[in-house]
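Undergrad: pasting the sequence and the predicted model now:
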Amino acid sequence: MSFPKVLLTVGFISLFHSAFSAAQHRSYLRITSQEFTTLPLDIVIQAVGSLFAVMWGVMCIAGNLREIQAAAELNNIAWETQMNVPSFYMFNHRLRAMESSYIPTSGKGDLENLE
C-alpha cells in the first residue's frame, strides 16, 4: 500500500474515534448533570488533524484532473448540418404577402360571419 492510502485509512479511523469520543463526553456530562459548554481540546485537535489527514490522502489518491470537452460530440459533425434545426423552420411569415399572387385569408372577424 502507498503512503496516501495508509494516511487516508488512519485519518478515517481517527476521525471516527474523535466523533465517538465527543459522543462519550456528551453522555458523561449528562450522567454527571453538568452543562455542555465545549469539547475538550484533545478531541478538537484530534478531529481537526484527522480531517486534514483525510483531505490530504484523498487529494493524493484522486490523481490528475482531466479537461472536460463540452463540444466533443460536435467535433465530428459538419458545419452545414450543425445549423440545420428543423424545429425552427417557419413557413407562415410576412414575406409571403410580398408575392404577387397572394390572397389574404379571412381574419378573425370574418370567421364569425360564416354560417
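TA: Arrived safely, thanks for sending. Numbers count the residues shown, from 1 in each chain.

Undergrad: could you use CA atoms for every contact and neighbour count after this?
TA: OK.

Undergrad: how far away is the residue minimising distance to the centre of the chain from residue 81?
TA: In the chain, the residue lying closest to the centroid (Cα atoms, centre = their mean) is residue 68, at 14.3 Å. Going from residue 68 to residue 81 by Cα to Cα, to the nearest Å gives 24 Å.

Undergrad: what count of nearby residues applies to residue 15?
TA: The burial count assigned to residue 15 is 22, neighbours taken as other Cα atoms under 10 Å.

Undergrad: in this structure it contacts residue 47, no?
TA: Yes - if you go by Cα atoms under 8 Å, residue 15 and residue 47 touch, sitting 5.5 Å apart.

Undergrad: could you pull out the helices for this protein?
TA: For the chain, the helices defined by DSSP state H cover 3-31, 41-62, 79-82, 108-112.

Undergrad: here comes the other one, which I'd like you to weigh against the first:
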Amino acid sequence: MGSKFFNKLLLVAGFASLAHAAFSAAHHRTYLRLTEQEWTSLPLDVILQTVVSLVLVIYNIIEVVGNFKEIRATVDMQQKTWDTLGNFPSFYSFNHRGRALNPGYSLDGSDAYENN
C-alpha cells in the first residue's frame, strides 16, 4: 500500500517537473526574443530536466497502473476448462415464469417450500 502511494507521489512530482521544464523552455525562448538573440537550442539543464521527468513519469505510470494483460485472447483461454467456457453467470435468471408453473407456488409470495 505504501509503495503505491509513493509511486503516485513520484508521478505527481514527475508531472510537476515536466510542467516546470516546459515553463522554463518558454521562458528561455521569451528571453531570447527580448534580447534579440538567435535561438539555437534549449539550455542543457532544461533538456536534462525534461528527460529525467519524462522517464520518471513513464516508470511511475507503469507502476501505478498495475499488471498488463496479454493482447492475445488465446493466452487467457488456455487456462480455462471446457466447463467454464460456456458459463455466463450474468445470464442466470432465478425469477421467471417457470416458477408459476410449480404447483407449490402461491401468488402472495410465500412458497410451499418455505413453509416446510
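TA: Looks like it arrived, so ask away. It should be emphasised that the depicted structure is a prediction, and the values quoted were computed from it without experimental measurement.

Undergrad: what's the TM-score for these two chains?
TA: Overlay of the two chains. TM-score (TM-score structural alignment, normalised by the length of structure 1): 0.58; 74 aligned residues with a Cα RMSD of 1.9 Å.

Undergrad: make JSON lines out of the helices of structure 1 and add distance to residue 72 of structure 1.
TA: As requested, these are exported to JSON lines (distance: least, Cα to Cα, whole Å):
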{"stretch": "helix 3-31", "distance to residue 72 of structure 1": "34"}
{"stretch": "helix 41-62", "distance to residue 72 of structure 1": "24"}
{"stretch": "helix 79-82", "distance to residue 72 of structure 1": "13"}
{"stretch": "helix 108-112", "distance to residue 72 of structure 1": "49"}
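
Undergrad: gap between stretch 40-55 of structure 2 and the chain center?
TA: Here stretch 40-55 of structure 2 is found 28 Å from its chain centre; the criterion is Cα atoms, centre = their mean, to the nearest Å.

Undergrad: so that stretch matches what in structure 1?
TA: Aligning stretch 40-55 of structure 2 against structure 1 (TM-score structural alignment) gives residues 37-52.

Undergrad: that stretch: which residues count as buried?
TA: For stretch 37-52 of structure 1, the buried set under the neighbour-count rule, 16 or more other Cα atoms under 10 Å, comprises 43, 46, 47, 50, 51.

Undergrad: how far away is the third one from residue 41 of structure 1?
TA: Distance of residue 47 of structure 1 to residue 41 of structure 1, computed by Cα to Cα: 10 Å.

Undergrad: what's around residue 36 of structure 2, how many residues?
TA: Neighbours of residue 36 of structure 2 (other Cα under 10 Å): 9.

Undergrad: what's the match for residue 30 of structure 2 in structure 1?
TA: In structure 1, residue 30 of structure 2 lands on residue 27 (TM-score structural alignment).

Undergrad: likewise residue 69 of structure 2?
TA: Checking TM-score structural alignment: residue 69 of structure 2 goes with residue 66.

Undergrad: quickly note the distance from its match to residue 76 of structure 1.
TA: 21 Å.

Undergrad: do the same with residue 30 of structure 1
TA: For residue 30 of structure 1 relative to residue 76 of structure 1 (Cα to Cα), the value is 67 Å.
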